[in-house]
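Engineer: 3D model of this:
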Amino acid sequence: MRKRETISSLQSAKGSRKLTMITAYDALFASLFAEEVDMILVGDSLNMSFNGKPDTLSVTLEQMIYHTNAVCNGAPETFVICDMPFGSTNSEEEALAHAVEVFRKTVADAVKIEGGAERAAIVRRLADNGIAVMGHVGLLPQSVRGEGGYKVKGRDEKSFEKVLEDAAAIEKAGAFSLVIEGVTPELAALVTRECAIPVIGIGAGAETDGQVLVWSDMLGLFEAFKPKFVKRYMDGATLVKEAVRSYSEEVQKGAFPAEEHCYK
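Structural biologist: Sure, this is the predicted structure:
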């Protein structure tokens, strides 16, 4: 049995071992991932890979709570983080109320909040009220419409400095860890060096304290598109289609169910 991570153990990993995090949205896959990763993120990415939506923005707090409960049921000994969805952290009061709802209705260990310096006061408010917060800086999927697309950060001086300032502000506000997404490797490496808390990368190069990927991307099950930063560790979509095709063919031929599948 893999030892359950805590905030202390995750933070003590910085500089000594790489951390692994993967998304999950249900009990079945959470149970399959639990022994292999340090953390499971119930990502708002479920709105795309699970609900078939074009972006993450329309997922609700109720949906996030539902899926977080499912993941916690499937992986009770794994550190679980719930993404706070778009529109749920617009003010300190709203963010606190919604995060308290997550903690009351699930056994999640932490919540994740997108945004930089402009979200620092919110992170501080939650941390001061006993809610562990993972920050998220760099490319922000919840800002995709406002920014006119998914834009890599750190390619120009202005965005480079903004991400550095954002990471420092979120750490100072009390976040226990930080996701950095869609930035140049040089920027991610600098943020990782300057932050005392673990920095988990996605599309941010190899010099962060750990990595996170969306499970349906890395298992090759999501076919709509493949981000540049994704490595497919399995051609899942082909394997599933082949299995279903075999099942269908056997049913049509009368080969399934066979004698061994029948009750006596």
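Engineer: only C-alpha atoms for contact and neighbour calcs from this point on.
Structural biologist: Will do.
Engineer: for Ala99, the count of nearby residues, please.
Structural biologist: 25 (other CA atoms under 10 Å).
Engineer: tell me how far it lies from Ile113.
Structural biologist: Distance, Ala99 to Ile113, by CA to CA, to the nearest Å: 10 Å.
Engineer: okay, and the common contacts of the two?
Structural biologist: Applying CA atoms under 8 Å, 6 or more residues apart in numbering, one finds that Ala99 and Ile113 are jointly contacted by Met84.
Engineer: what's the helix or strand for Ser31?
Structural biologist: Element membership for Ser31, per DSSP states H and E: helix 27-33.
Engineer: who's in contact with that helix?
Structural biologist: Taking CA under 8 Å, 6+ apart as the rule, helix 27-33 contacts 22, 24, 40, 70-75.
Engineer: and of those, the nearest to Phe229?
Structural biologist: Set against Phe229, the nearest of the contacts of helix 27-33 by CA to CA is Ile22 (14.3 Å).
Engineer: this structure: helices as residue ranges?
Structural biologist: In the chain, the segments counted as helices under DSSP state H are 7-12, 27-33, 46-49, 61-74, 92-105, 120-128, 144-147, 157-173, 185-194, 215-218, 236-253.
Engineer: now the other sequence, so there's something to compare against:
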Amino acid sequence: MLNALLTRAKAGEKIAMLTCYDATFAKLMTLAGVDVLLVGDSLGMVIQGADSTLLVNMQDMLYHTRIVAKGAPQAVIMSDMPAGSYEYDLAQALANAQALIQAGAHIVKIEGGGHMVDTARYLVEQGVPVCAHLGFTPQSVEKLGGYKIQGKTEQAASAMLADAQAMANAGVSLVLFEMVPAALATHITQNISVPTIGIGAGAGCSGQVLVLQDLLGIYTGPAEKTPQAYKAPRFIQNFLGQSGDIQQAIVTYVQAVKSGEFPEEKHSY
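Structural biologist: Sure thing, here's the model as predicted:
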């Protein structure tokens, strides 16, 4: 399934990806035509009520991967490797990645650039498909000083291009860009050998991903904060508000990604 999707993407078909955390939505998304269900560590925020992804652990990811796979046995499933599960030891990274694959994932996602290339290469060599996550990486939110656009300077843009090329050369299947200037994400997409996924990275990527709760317009920030204190990122669009029906909202999102109508310029940096 993953190889067929990558072949279509390389032929020019846009990839529509959404986060998914349970069997009910997994089934609904598959029926709506979503290409990839991302079991994201974003569950720490939208499911567990935290203000970051940092407390999500392997047990959380394995549980949610299993139930998403149960709901959509024919879907392509990507699972995030949570913070602390892959960064420090190759053997541990492989064991955790293989556990996610055994739970039902077809590909795992790791965050970080140059310093994670060897990890990505090792996982690929051991038969684990990998998606590299570049740009704003939520697991490094403290190091990055908050939720900030990445790749704005010439030096940072050159480094991101080099990281993306290194990851592609290491054998990753996809590269995901988060909160990256649209022109940069488009340039990198045109200059690497694997498809790209964007979130706040413009329409020039090979596909798009959104967090389900953002697509439905129901996420208003961490549990301990008031909704009034939450400012949604510009790359979010409330598709439920347009349709009034959850399944139709997801169908509309898929159609908008496939046609290139989403994201618009106003969703990009």
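Engineer: report the TM-score for the pair.
Structural biologist: Once the chains are laid over each other, their TM-score by TM-score structural alignment, normalised by the length of the first structure reads 0.85; 234 aligned residues with a CA RMSD of 1.7 Å.
Engineer: related to what we said a few turns ago, a markdown table for the contacts of helix 27-33 of the first structure, including distance to Phe50 of the first structure and neighbour count?
Structural biologist: Putting the contacts of helix 27-33 of the first structure into a markdown table (distance: CA to CA, whole Å; neighbours: other CA atoms under 10 Å) gives the following:
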| residue | distance to Phe50 of the first structure | neighbour count |
| --- | --- | --- |
| Ile22 | 15 | 22 |
| Ala24 | 10 | 30 |
| Ile40 | 16 | 26 |
| Ala70 | 14 | 21 |
| Val71 | 14 | 31 |
| Cys72 | 18 | 26 |
| Asn73 | 18 | 17 |
| Gly74 | 17 | 21 |
| Ala75 | 19 | 23 |
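Engineer: which residue in the second structure lines up with Asn69 of the first structure?
Structural biologist: Alignment note (TM-score structural alignment): Asn69 of the first structure maps to Arg66 of the second structure.
Engineer: residues in contact with the nearest residue to that match once chain neighbours are set aside?
Structural biologist: In space, and not counting its chain neighbours, Arg66 of the second structure is closest to Ala103: 5.1 Å by CA to CA, 6 or more residues apart in numbering. Ala103 of the second structure makes contacts with 62, 65-66, 69, as judged by CA under 8 Å, 6+ apart.
Engineer: turn the residues you listed into a markdown table, columns for distance to Thr252 of the second structure.
Structural biologist: Below are the contacts of Ala103 of the second structure laid out as a markdown table (distance: CA to CA, whole Å):
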| residue | distance to Thr252 of the second structure |
| --- | --- |
| Leu62 | 30 |
| Thr65 | 25 |
| Arg66 | 27 |
| Ala69 | 23 |
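Engineer: looking at those residues, state which has the most neighbours.
Structural biologist: Most neighbours among the contacts of Ala103 of the second structure, by other CA under 10 Å: Thr65, with 29 neighbours.
Engineer: surely that residue touches Leu100?
Structural biologist: Yes. With contact defined as CA atoms under 8 Å, Thr65 of the second structure counts as touching Leu100 (7.1 Å).
Engineer: what touches both of these two?
Structural biologist: Here Thr65 of the second structure and Leu100 have Ser79 as joint contacts, going by CA under 8 Å, 6+ apart.
Engineer: look up the closest residue to the counterpart of Leu96 of the first structure in the second structure, ignoring the ones flanking it.
Structural biologist: Residue correspondence to the second structure (TM-score structural alignment): Leu96 of the first structure is matched to Leu94. Closest residue to Leu94 of the second structure apart from its sequence neighbours, by CA to CA, 6+ apart: Leu123 at 6.1 Å.
Engineer: contact partners for the corresponding residue of the first structure for that neighbour?
Structural biologist: With TM-score structural alignment as the criterion, Leu123 of the second structure lines up with Leu126 in the first structure. The contact partners of Leu126 of the first structure, taken as CA under 8 Å, 6+ apart, are 95-96, 99, 132-133.
Engineer: most widely separated two among these?
Structural biologist: Within these, two members stand farthest from each other by CA to CA: Ala95 and Ala132, at 12.7 Å.
Engineer: who has more neighbours, those two?
Structural biologist: Ala132 (23 against 20).
Engineer: who are the contact partners of that one?
Structural biologist: Counting by CA under 8 Å, 6+ apart, Ala132 of the first structure makes contact with 109-111, 126, 175-176.
Engineer: among the residues you listed, which ones are in strands?
Structural biologist: Counted as lying in strands by DSSP state E, out of these, are 110-111.
Engineer: quick check, nearest of the contacts of Ala132 of the first structure to Ala237 of the first structure?
Structural biologist: Val111 (30.5 Å).
Engineer: so what does the closest one match up with in the second structure?
Structural biologist: In the second structure, Val111 of the first structure lines up with Val108, judged by TM-score structural alignment.
Engineer: what about that match, how many neighbours?
Structural biologist: 26.
Engineer: relative to Leu37 of the second structure, how far out is it?
Structural biologist: Applying CA to CA, the value for Val108 of the second structure to Leu37 of the second structure is 12 Å.
Engineer: counterpart of Thr165 of the second structure in the first structure?
Structural biologist: Careful, residue 165 of the second structure is Gln; it's not Thr. Using TM-score structural alignment, Gln165 of the second structure lines up with Ala168 in the first structure.
Engineer: ok, that match touching Cys195?
Structural biologist: Yes. Contact criterion CA under 8 Å: Ala168 of the first structure and Cys195 qualify, at 6.9 Å.
Engineer: shared neighbours, the two?
Structural biologist: Taking CA under 8 Å, 6+ apart as the contact definition, Ala168 of the first structure and Cys195 share no neighbouring residue.
Engineer: Arg234 of the second structure: how many residues sit nearby?
Structural biologist: For Arg234 of the second structure, using other CA under 10 Å, the count is 12.
Engineer: give the aligned equivalent of it in the first structure.
Structural biologist: Looks like Arg234 of the second structure aligns to Lys228 there (TM-score structural alignment).
Engineer: could you measure from the closest residue to its match other than its chain neighbours over to Tyr150 of the first structure?
Structural biologist: Using CA to CA, 6+ apart and skipping the chain neighbours, the partner closest in space to Lys228 of the first structure is Gly203 (7.7 Å). Computed as CA to CA, the Gly203 of the first structure to Tyr150 of the first structure distance reads 12 Å.
Engineer: higher neighbour count, those two?
Structural biologist: Neighbours around Gly203 of the first structure and Tyr150, counted as other CA under 10 Å, are more numerous at Gly203. The numbers are 21 against 14.
Engineer: please report how far the alignment partner in the second structure of that one lies from Leu210 of the second structure.
Structural biologist: Structural alignment (TM-score structural alignment) places Gly203 of the first structure against Gly200 in the second structure. According to CA to CA, Gly200 of the second structure stands 9 Å off from Leu210 of the second structure.
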